[in-house]
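Engineer: kindly return the folded structure for what I paste below:
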Amino acid sequence: MNYINDYITSFLGYLKDNRGYSETTITTYKIALKQMVEISEIYEENGLLIIDIKKYRMAIFKQNKKTISKKLSAIRSLSQYLFQIDIKNRVIGDDSIKTSKTLPKPIQKNHIDEAIKQANLIEKTILYMLFGLGLRISELSNVKLSDIGSSWINIVGKGDKTRELPLVQNVKDVIENYILVYKPKYYLLEVENKKFGVYHIRTTLKELFKKIGIKATPHQLRHSFASEMLNNGARITDVKELLGHSSLETTQIYTKLTDQTKLKNYLSSHPLCKVSHEHN
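Structural biologist: Purely as a prediction, here's the structure:
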């Protein structure tokens, strides 16, 4: 199936031109996907592109877990891209393996404040929804006008689970202003009577933060929301519910991040550390 190679070439171009991936990352993806195509069984069945990577998994099983995880991530990203370009597909044998969790990288609050100053109304609405409510990008894309109440908003998350989030006044004001100006009909974020897709939201946010000279992703804003909440005394169980996490273990990653922030602040203000720094 030669066209799978055409899909991969298109995908790698998308990562470079639209997602801003580095040449190193793109090369890593290219190598992993080339190996996958050579070993895996790829065929069509009932209008579905099947990518069976079980043999590929067997070939790489002796590699370390992080390497395997990165290769599987490349394959999953390709699968998601294919869906974006209307190529229905199914990956067989991509079961996750457990790897040590790395800390998320939130955007610094001063960068977010600067972005807000630079934002137009659409950008500001996206920014407030992601940072002000801690939404996943897919959740924001699917917010309907009927989900928005006077004080609460209903969010449909992973597994179609619905959670109710409180609307703080400044987020509510931005939403009301946006609706007044753009008059969406069904979804909160619409363009030409169709909802903003994930790609559209991601690109809009990318361009906003580009104005202030930094790279940022929607998911980093979700990380920022969680970190700010915990740093300001919110209970971890409450943050878990706000984020829509099914497990407290997932939310606890952010406590490690806030501990690092507290340690950094402690070391920067500790008198002995100051003395040591001055002597250096």
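Engineer: C-alpha from now on. contacts and neighbour counts both.
Structural biologist: Will do.
Engineer: helices of this protein, start to end?
Structural biologist: 3-17, 23-39, 54-60, 65-84, 109-118, 121-133, 137-141, 169-182, 198-210, 218-231, 236-243, 248-269, 271-279 (DSSP state H).
Engineer: for those helices, which one sits closest to residue 159?
Structural biologist: helix 137-141 (11.5 Å; Cα to Cα).
Engineer: return the distance of the closest one from the chain's centre.
Structural biologist: 10 Å (Cα atoms, centre = their mean, to the nearest Å).
Engineer: does anything pack onto it? Which helices or strands?
Structural biologist: Packing partners of helix 137-141 (3 or more Cα pairs under 8 Å, 6 or more residues apart in numbering; DSSP states H and E): helix 121-133, helix 198-210.
Engineer: measure the spatially closest residue to residue 187 that is not a sequence neighbour to residue 94 for me?
Structural biologist: Distances taken as Cα to Cα, 6 or more residues apart in numbering place residue 144 nearest to residue 187, at 4.0 Å, with adjacent residues excluded. Distance, residue 144 to residue 94, by Cα to Cα, to the nearest Å: 33 Å.
Engineer: dump the residue contacts of the most centrally placed residue in the chain.
Structural biologist: Residue closest to the average C-alpha location in the chain (Cα atoms, centre = their mean): residue 219, at 3.2 Å. Shown in contact with residue 219 (Cα atoms under 8 Å, 6 or more residues apart in numbering): 136, 137.
Engineer: now the one 5 residues further on
Structural biologist: Residues in contact with residue 224, defined by Cα under 8 Å, 6+ apart, are 105, 106, 107, 108, 109, 131.
Engineer: out of those, which are buried?
Structural biologist: 105, 106, 107, 131 (16 or more other Cα atoms under 10 Å).
Engineer: this one as well, want them side by side:
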Amino acid sequence: MVDSAFATDDFIRAQIGAWQRELGSVRRLAGNTLTAYGRDLDQFLQFLAGHAGGTVTLAVLKDLRGADIRAFMAQRRNESLGSRSLARVLSALKSFFRFLEREGVLATEALNVIRTPKQPKSLPKALTVSEARRTISTTEEMEERPWVAARDMAVLSLCYGAGLRIAEALALTRADLESTTLRVTGKGGKVRMVPLIEAVRKAIELYVELCPFKSWPEEPLFRGVKGGVLSPRLIQLRVAQLRGALGLPPSATPHALRHSFATHLLGRGGDLRAIQELLGHASLSTTQIYTAVDTERLLESYRKAHPRG
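Structural biologist: This is a model prediction of the structure:
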């Protein structure tokens, strides 16, 4: 949430509150995105208050120039903010000022002259089929408590066998589990149905059988050792242990298993649209990056195997 009590007047604070309510209830942005957008706008208003030499009022916003925004972006870059984060900052500011324009509060051209920072081109890091399988199966050897080992295997199986984000896996309840499908709540509260393959189903069933804590249908399925909701950090630490034991690269993370799910499906002839639905991507362009990953893997195999590679 934005905390600009000393940077803005009451009217601007009221507009910020209305904007945030719209983002949450109408656009249904994820909680982390809402927090980031609020923080970005707060930092801009604090900067603008110092830049303008006083409280940010509607008159100050009406006088906003492209140079003011460039100065703020330059300051954030000097604070070592990367291009991806800078792009999010600009997106937050544009969202707020578009809201003000829709509400008839003000219209400004200042943001239209600011270019979105160029994003570094990076491909998702997928594991090989063998690495993904060993990552999951070796979990049992790293943990003496059978139910905890079964829990971690089930979570990682969901990341690789169903393509879930770690937060999606940890948010699952007993009510989300059906005989052949999973009901997954993704970013922005969007719900999708994902096939529950036998290996993943058996991993979950083993965990449920061994878990010492009873869970009600609407409660999170995965528990910590004291019975509370399982923290993503514990799964990340488990995978870090597995990286060391298996000699995997630093890119081997729980999310890399989701990347591997998509890459391996595509490599075996999976339909890109179907993979988009399984991953819960809003745009096909987000999923298309896996075609580049698959092409790169093919080229790497060619370079290694071809006599003249």
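Engineer: out of the contacts of residue 224 of structure 1, who's nearest residue 140 of structure 1?
Structural biologist: residue 131 (11.1 Å).
Engineer: is it true that the closest one touches residue 222?
Structural biologist: Yes. The pair residue 131 of structure 1 and residue 222 qualifies as a contact (Cα atoms under 8 Å) at a distance of 5.8 Å.
Engineer: thinking again about what came up before, could you identify which of the helices and strands packed on helix 137-141 of structure 1 is most buried?
Structural biologist: helix 121-133 (a mean of 22; mean count of other Cα atoms under 10 Å).
Engineer: so stretch 195-204 of structure 2 matches what in structure 1?
Structural biologist: Mapping stretch 195-204 of structure 2 onto structure 1 (TM-score structural alignment) gives residues 166-175.
Engineer: okay, buried residues for the matching stretch please.
Structural biologist: 167, 171, 172, 174, 175.
Engineer: one step back: please tell me how far the residue nearest to the centre of structure 1 sits from residue 130 of structure 1.
Structural biologist: 8 Å.
Engineer: list residues touching both of these two?
Structural biologist: 136, 137.
Engineer: and residue 153 of structure 1, what pairs with it in structure 2?
Structural biologist: Checking TM-score structural alignment: residue 153 of structure 1 goes with residue 182.
Engineer: which one is the aligned partner of residue 220 of structure 1 in structure 2 nearest to, not counting chain neighbours?
Structural biologist: Aligning on TM-score structural alignment places residue 220 of structure 1 opposite residue 256 in structure 2. Sequence neighbours aside, residue 126 is the residue nearest to residue 256 of structure 2 in space, at 5.4 Å (criterion: Cα to Cα, 6+ apart).
Engineer: isn't the one you found up against residue 263?
Structural biologist: Yes. Counting by Cα under 8 Å, residue 126 of structure 2 touches residue 263, with 6.9 Å between them.
Engineer: which residues are common contacts for those two?
Structural biologist: residue 293.
Engineer: my guess is residue 125 of structure 1 meets residue 173, correct?
Structural biologist: No. Between residue 125 of structure 1 and residue 173 there is no contact under Cα under 8 Å: 9.7 Å.
Engineer: which parts of stretch 74-84 of structure 2 are buried?
Structural biologist: residue 76.
Engineer: how long is it from one end to the other?
Structural biologist: For stretch 74-84 of structure 2, the end-to-end distance is 14 Å (Cα to Cα).
Engineer: kindly report the same for stretch 230-243 of structure 1.
Structural biologist: End-to-end distance (Cα to Cα), stretch 230-243 of structure 1: 12 Å.
Engineer: the match of residue 153 of structure 1 and residue 254 of structure 2, how far apart?
Structural biologist: Relative to residue 254 of structure 2, and taking Cα to Cα, residue 182 of structure 2 is found at 19 Å.
Engineer: how about TSV for the contacts of residue 224 of structure 1, with distance to residue 188 of structure 1 added?
Structural biologist: Formatted as TSV, those follow (distance: Cα to Cα, whole Å):
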residue	distance to residue 188 of structure 1
105	28
106	25
107	25
108	27
109	25
131	16
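Engineer: and residue 260 of structure 1, how many residues sit next to it?
Structural biologist: 12 (other Cα atoms under 10 Å).
Engineer: residue in structure 2 matching it?
Structural biologist: So residue 260 of structure 1 corresponds to residue 296, using TM-score structural alignment.
Engineer: what's the answer for residue 70 of structure 1, then?
Structural biologist: Checking TM-score structural alignment: residue 70 of structure 1 goes with residue 82.
Engineer: got it, and residue 53 of structure 1?
Structural biologist: Using TM-score structural alignment, residue 53 of structure 1 lines up with residue 43 in structure 2.
Engineer: ok, how many other residues are close to that match?
Structural biologist: 19.
Engineer: closest to residue 9 of structure 1 out of the helices and strands packed on helix 137-141 of structure 1?
Structural biologist: Per Cα to Cα, nearest to residue 9 of structure 1 of those: helix 198-210, 18.7 Å.
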